[in-house]
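> can't give you the sequence, but here's the structure:
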């Protein structure tokens, strides 16, 4: 059992998940702004 590698992978997965959530939220915000913004 390599505990260090497991912890490193877990941290990387958590960072990736947070990055993806932020990116998806940002894209959704852009879509909402363009839909309800002055552009119509």
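Ah, there it is. Quantities reported herein were computed from a predicted structural model and do not represent experimental measurements.
> From here on, just use CA atoms for contacts and neighbour counts.
Noted.
> quick one: the helices in this protein?
Residue ranges of the helices in the chain, as given by DSSP state H, are 3-36.
> Tell me the spacing between the most centrally placed residue in the chain and residue 7.
Residue closest to the mean C-alpha point of the chain, counted by CA atoms, centre = their mean, is residue 20 at 2.0 Å. Distance of residue 20 to residue 7, computed by CA to CA, to the nearest Å: 20 Å.
> and the comparison structure, right after this:
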């Protein structure tokens, strides 16, 4: 999942995480350089 996040998103992009979600999705977003993420 981390490789997919780094491939699709550029640093500073916003990420939407749909609920219910796997708990590592938010951590993957932070580690791949996303500035913001939002749960829906």
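Cool, the structure landed. As the structure is a prediction and not an experimental result, all values here were calculated from the model.
> TM-score for the pair, please.
After superposition, the two chains reach a TM-score of 0.28 (TM-score structural alignment, normalised by the length of the first structure), with 16 aligned residues with a CA RMSD of 2.8 Å.
> rewinding a little: distance-wise, check the residue nearest to the centre of the first structure relative to residue 14 of the first structure.
In terms of CA to CA, residue 20 of the first structure sits 10 Å off from residue 14 of the first structure.
> hang on, isn't residue 28 of the second structure packed against residue 4?
No. Using CA atoms under 8 Å as the test, residue 28 of the second structure is too far from residue 4 to be in contact (9.6 Å).
> Looking only at neighbour counts, state which of the two leads.
Taking other CA atoms under 10 Å, residue 28 of the second structure and residue 4 do not tie; residue 28 has more neighbours (17 against 10).
> ok, for that one, nearest residue in space, not its chain neighbours?
Distances taken as CA to CA, 6 or more residues apart in numbering put residue 2 closest to residue 28 of the second structure, at 5.5 Å, once the chain neighbours are dropped.
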